[in-house]
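Novice: model this:
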Amino acid sequence: MPRIYKKKLGTREYRNYSEATVNEALSQVVDGKLSIRGASEQYNIPYGTIYNRYKGTHMRKPGAQTVFSESEEKAILKSAAKCSDWGYPLTLLDLRFFAKAFLDKKGRVVTKFENNLPGVESAYSLLRRHKDEYSQRVSSNIKKARAKVSHDSINKYFDNLTPVIKDLPPSNIFNYDETNMSDDPGKKQGIYRRGVKYPEKIMNFSKSATTVMMCGSADGVLLPPYVIYKSVHLYDTWKEGGPKGTPCCQKTCCSSGSRFNRTNSGWIDSITFRDWFRTSFLPHAKAFLPHAKV
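Specialist: Below you'll find the predicted structure:
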């Protein structure tokens, strides 16, 4: 992280007003509603600041000047964020090389950058100056096939689903899903626009480890989890413990608690899914829906 300089105890405030306040004070002076002195007293801004702004002198920001202008910084970050819109977010290192390519193309040599490559602190400072618009987020890896699913197809799915479940009680509506919990390629931070709800990175990957099947009804009743190990054999010590009772179903249909199985890959297949359906879901469904045909 970049160094954040702290003022020494007793140091006077150099600036305690916003840019919007300065612009408002200037507009009052330009419109003739206030004198420079009057604007200084009313908005609590130093006389010299308003005077220099009014005359168009000393317009640079206080402190060390940035390598890129504000418009150039916004252009660099906007281009980096565009990559995340496409599903291929840039890392902080990518952003640094992106800035280097910009300097090289312009023919500008920055002596404080080694080989014209901005340092890590420079990249962090760049993001901090524009933190209201851009930030680093940890992305979720999704495959290309999933990325192709459009908003229209999702909306169409729910439009078709709504009339189907309209008169069904919540206890009759179940949702299930399985997830693999290890051997993941990992997540990295990328540059995204501020406010992106689901930061994602498109990449093909494979994982093989322990899988857990979860199922629950719309009224909040959960089935005990169904655990699938990656192994040729299923050992008794692997079947010890596991969630049982609250918050899972406490009826006799689920009294045995979590169930366990194994596959060569650690992923669920047709055989293990059939076993879950017959030994976990059907007994629960019959207990809650005794008159239903299941």
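Novice: please make it C-alpha for all contacts and neighbour counts, starting now.
Specialist: Will do.
Novice: what about the strands in the protein?
Specialist: For the chain, strands defined by DSSP state E occupy the ranges 134-138, 140-142, 174-180, 189-193, 200-202, 211-217, 226-230, 259-263.
Novice: mind checking which of those strands is nearest Val22?
Specialist: The closest of those to Val22 is strand 134-138. By Cα to Cα, the value is 24.8 Å.
Novice: mind listing what's buried along that closest one?
Specialist: In terms of neighbour count (16 or more other Cα atoms under 10 Å), strand 134-138 has its buried residues at 134-138.
Novice: identify the farthest-apart pair in the residues you listed.
Specialist: Of all pairs drawn from the buried residues of strand 134-138, the one with the longest distance (Cα to Cα) is Tyr134 and Val138, at 13.2 Å.
Novice: residues contacting Thr272?
Specialist: With contacts taken as Cα atoms under 8 Å, 6 or more residues apart in numbering, Thr272 has the following neighbours: 261-263.
Novice: out of those, which are buried?
Specialist: Members of the contacts of Thr272 that pass the buried threshold by neighbour count (16+ other Cα under 10 Å) are listed as 261-263.
Novice: closest to Gly107 out of those?
Specialist: Using Cα to Cα, the buried ones among the contacts of Thr272 come closest to Gly107 at Thr263, 58.5 Å.
Novice: surely the closest one meets Ser231?
Specialist: Yes: judged on Cα atoms under 8 Å, Thr263 makes contact with Ser231 at a distance of 5.9 Å.
Novice: re earlier: would a markdown table of the contacts of Thr272 with distance to Phe288 be doable?
Specialist: Shown next, in a markdown table, are those (distance: Cα to Cα, whole Å):
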| residue | distance to Phe288 |
| --- | --- |
| Asn261 | 25 |
| Arg262 | 28 |
| Thr263 | 30 |
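Novice: between those residues, which is closest to Phe174?
Specialist: Distance to Phe174 across these (Cα to Cα) is lowest for Asn261, with 22.0 Å.
Novice: leaving out the residues flanking it, which one is nearest to Phe260?
Specialist: Residue nearest to Phe260 in three dimensions, not counting chain neighbours: Val227, with 4.7 Å by Cα to Cα, 6 or more residues apart in numbering.
Novice: list the contacts of that neighbour.
Specialist: In this structure, Val227 makes contact with 210-213, 258-261, judged by Cα under 8 Å, 6+ apart.
Novice: at 6 Å instead, please
Specialist: Applying Cα atoms under 6 Å, 6 or more residues apart in numbering, one finds that Val227 lies in contact with 211-212, 260.
Novice: hmm, back to that, quick check, nearest of the buried residues of strand 134-138 to Pro46?
Specialist: Looking at the buried residues of strand 134-138 and their distance to Pro46, the nearest is Tyr134, at 31.9 Å (Cα to Cα).
Novice: to compare against the first, here's the next sequence to fold:
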Amino acid sequence: MEKGMPVLKASRIFGVPRQTLRDRVKNVVSIDCVTTGRTPVFTLEEEGYIVNHIKSMANLGYGYTRQEAVDIGTRFAENLGKRKHTDPLTLRWFSGFVSRWPELRVLKPRSLEHLRAKAASPGNIQRYFTELDGIIKKYDLTDKPHLIFNVDEKGISQCHSPPHVVAGREVHPPAVTSGKSSTTTIIGCGSAAGFALPPYFVFQGARMHQDLLNGTSPGSNGCVSETGWSNSSVFRQYLEEHFLRFIPREDRYVLLLLDGHSTHISVGLIEWAKAHKIILFILPAHTSHILQPLDVGCFGPLQKIYNFECHKEMRLTASTISRYNIGSLASKAYTKALSPENLQNAFRKTGIYPFDSSAIDGTILEPSRVFSNDLDVKNSGDNACGPAEDEHTVVHRMTDFLAKKEATLISTKSEKQLKKTERKCLSKLTSGRCITEDEVEQAILNYKKDTSSRNTKNAANKKQDKGPILKEKEEATRVSTLNDSQTAGPSGAAVTHKPWLDDWNSEELDIEIREEEKCCVCKNFTPDAVRQSSVLQFVKWGKCNACGHWVHLRYCSKTIAVRRGAEFKCIHCS
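Specialist: Modelled structure (predicted):
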């Protein structure tokens, strides 16, 4: 056709219908169109910009639903002048759009907590790997995977989640479970070499029975707690009685990676670890879903295998899942999930062993972009969806519309972060740090001292700044408890002595009360009528707008109540 060949001759030579060829020559149908039917609203280039924008928003953690994608397409078409506001796109357009782009699919995203999305930033991850690399080299653990361990807790319930089953299409079948139950915690630990310590169970209860460990793996142990969850004393007991029994003792340092839960950090635990040559390294806060080996490669399979074992147990036996057989079922799942292959892959995937600071996939860190305070990151969306604006006016219009949406999201989230003030907390000192190092331990000690003195000072200030109304309530409580002795009444029953019936002295009751907190009329904190009453009463106060003194309402003033914002004056100023 470029050499001037007639359309009819070209259609005969190449076997293309004449009308089809003529429509493309006259640009009635785009040359890029390879399907029959109605011509798409957008060209492939324009649809490419939409695809890139949809994928970018999904990677940031704020993806579009079907209808939202249709709305984006409608506004994009309006921006290009291809549609009017009264003629929007429909879900039928979306179906064709997805069929033309196989890289897109509709799926349910996994939940990601706000704190996890914010904490998993490239800067935090890089600082963590730099710190970890220094510790590994300092203690000569580069080629010693059998001395690198990770410990974590996993909660399981007697009421399991049923696995997928095969059933007929006509019904949605039920799955019988044990019902409401308590939580049992498994403390698991494994090394980069693939060695898994036997499980350690924390049952809910007040007294430990050995029957709870029937059928568990050899070497398994356990204890009880009030809630079934681990705590500081349970974790300390685990390290002393269970962890030390199974780790290699070659008079060499052992690296133990763990999350920054409060039960894992204490001054006493740090001193104990240093005495036993155990290096405690705290993972960065809220990043265990990408940096903790057991969370990344072991506890997910453990939960699925445990659910399968419980489902099988309920079908093959007459018993339900209880605290007496949950240990044996969990041990089977623990042994399969914490296999040597899974442990080695988990440590490799998290970049711990072999050490690799680039092991974390960059797409996992994308949600943290919206919380960045870097202005370059905020404005990076200007050219994120296509070529530079000076190439073509239409191209600029396309890229500008979609890029502004992403830039608006990033600027909104990051501006909110700029307004927040940094809180002083323990995790700021321990996150991504080795707490057995001297400088970190000293920082923790200083934080504990500052927190203790600050709490004491706040309590003293709170007690000193109590207003007259609160003091009135406290005085009533104090007076009612001055004498707890009981005397026999007329019926022979013991009655509590009421000290407010006695003739109390005004100075005795008003002790430790400042002069400005007393009534400016009667010069007492408690009116005489209330003091001499046999019934416990609370006194209302009013503050004079003229002199600023407090007055007893009803007793020392004709006013019974003062509404908020109303004018009130004492008898001296009225």
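Novice: TM-score of the superposed pair?
Specialist: Overlay of the two chains. TM-score (TM-score structural alignment, normalised by the length of structure 1): 0.54; 216 aligned residues with a Cα RMSD of 4.4 Å.
Novice: got the buried residues of strand 134-138 of structure 1 as CSV, with distance to Ala287 of structure 1 columns?
Specialist: Written out in CSV, the entries for the buried residues of strand 134-138 of structure 1 read as follows (distance: Cα to Cα, whole Å):
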residue, distance to Ala287 of structure 1
Tyr134, 52
Ser135, 50
Gln136, 48
Arg137, 45
Val138, 42
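Novice: find the nearest non-adjacent residue to Val232 of structure 1, please.
Specialist: Asn264 (5.8 Å).
Novice: next one: the one you found from Thr210 of structure 1, what distance?
Specialist: Counting by Cα to Cα, to the nearest Å, the separation of Asn264 of structure 1 from Thr210 of structure 1 is 11 Å.
Novice: who has more neighbours out of those two?
Specialist: The neighbour count for Asn264 of structure 1 versus Thr210, taken as other Cα atoms under 10 Å, is higher for Thr210 (21 against 15).
Novice: the nearest residue to that one once chain neighbours are set aside and Asp183 of structure 1, how far apart?
Specialist: Of all residues beyond its chain neighbours, the one nearest Thr210 of structure 1 is Tyr229 (4.7 Å), with distances taken as Cα to Cα, 6+ apart. Using Cα to Cα, we find Tyr229 of structure 1 at a distance of 13 Å from Asp183 of structure 1.
Novice: so these two - more neighbours on which side?
Specialist: Tyr229 (23 against 11).
Novice: what residues are up against the more buried one?
Specialist: Taking Cα under 6 Å, 6+ apart as the definition of contact, the neighbours of Tyr229 of structure 1 are 210, 262, 266.
Novice: and the last one, what is it in contact with?
Specialist: What that stands for is Gly266 of structure 1. For Gly266 of structure 1, the contacting residues are 208-210, 229-230, taking Cα under 6 Å, 6+ apart as the criterion.
Novice: same thing but 10 Å
Specialist: The neighbourhood of Gly266 of structure 1, defined by Cα atoms under 10 Å, 6 or more residues apart in numbering, consists of 180, 207-212, 227-232.
Novice: distance of it from Thr211 of structure 1?
Specialist: Counting by Cα to Cα, the gap from Gly266 of structure 1 to Thr211 of structure 1 is 6 Å.
Novice: so what sits against both of those two?
Specialist: Joint contacts of Gly266 of structure 1 and Thr211 (Cα under 10 Å, 6+ apart) are 180, 227-230.
Novice: distance to Lys55 of structure 1 for the residues you listed - can I get that in TSV?
Specialist: Rendered in TSV, the data for the shared contacts of Gly266 and Thr211 of structure 1 read as follows (distance: Cα to Cα, whole Å):
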residue	distance to Lys55 of structure 1
Asn180	65
Val227	73
Ile228	74
Tyr229	74
Lys230	74
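Novice: go through the residues you listed and name the one nearest Glu19 of structure 1.
Specialist: Within the set of the shared contacts of Gly266 and Thr211 of structure 1, Asn180 lies nearest Glu19 of structure 1; the separation is 50.0 Å, counting by Cα to Cα.
Novice: if we can go back for a sec, adding distance to Phe174 of structure 1, write the contacts of Tyr229 of structure 1 out as TSV.
Specialist: Listed next are the contacts of Tyr229 of structure 1 as TSV, based on distance: Cα to Cα, whole Å:
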residue	distance to Phe174 of structure 1
Thr210	23
Arg262	24
Gly266	24
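Novice: closest to Gly220 of structure 1 out of these?
Specialist: The nearest one, if we look at the contacts of Tyr229 of structure 1 relative to Gly220 of structure 1 and count by Cα to Cα, is Thr210, at 25.1 Å.
Novice: please report the distance of the closest one from Asn180 of structure 1.
Specialist: From Thr210 of structure 1 over to Asn180 of structure 1 (counting by Cα to Cα), the distance is 6 Å.
Novice: which neighbours do these two share?
Specialist: A shared contact of Thr210 of structure 1 and Asn180, defined by Cα under 10 Å, 6+ apart, is any residue touching both; here these are 227-229, 266-268.
Novice: circling back: show me which of the contacts of Gly266 of structure 1 are buried.
Specialist: Looks like these have 180, 208-212, 227-230 buried, using 16+ other Cα under 10 Å.
Novice: among those, which two are most distant?
Specialist: Set against one another by Cα to Cα, the buried ones among the contacts of Gly266 of structure 1 have their most distant pair in Ser208 and Val227, with a gap of 13.5 Å.
Novice: mind listing the shared neighbours of those two?
Specialist: Common contacts of Ser208 of structure 1 and Val227 (Cα under 10 Å, 6+ apart): 180, 266.
Novice: returning to that earlier point: now for Tyr229 and Asp183 of structure 1: what residues contact both?
Specialist: Both Tyr229 of structure 1 and Asp183 are contacted by 208-210, under the criterion Cα under 10 Å, 6+ apart.
Novice: show me where structure 1 has helices.
Specialist: 19-30, 36-43, 47-55, 70-85, 92-106, 120-129, 144-147, 151-164, 270-276, 282-288 (DSSP state H).
Novice: indicate which one of the ones you listed is closest to Gly63 of structure 1.
Specialist: Ranking the helices of structure 1 by proximity to Gly63 of structure 1 (Cα to Cα) places helix 120-129 first, at 13.6 Å.
Novice: what residues sit buried inside that closest one?
Specialist: 122-127.
Novice: just stretch 394-404 of structure 2 next, same as before
Specialist: Neighbour counts over stretch 394-404 of structure 2 (16+ other Cα under 10 Å) mark 395-396, 398-404 as buried.
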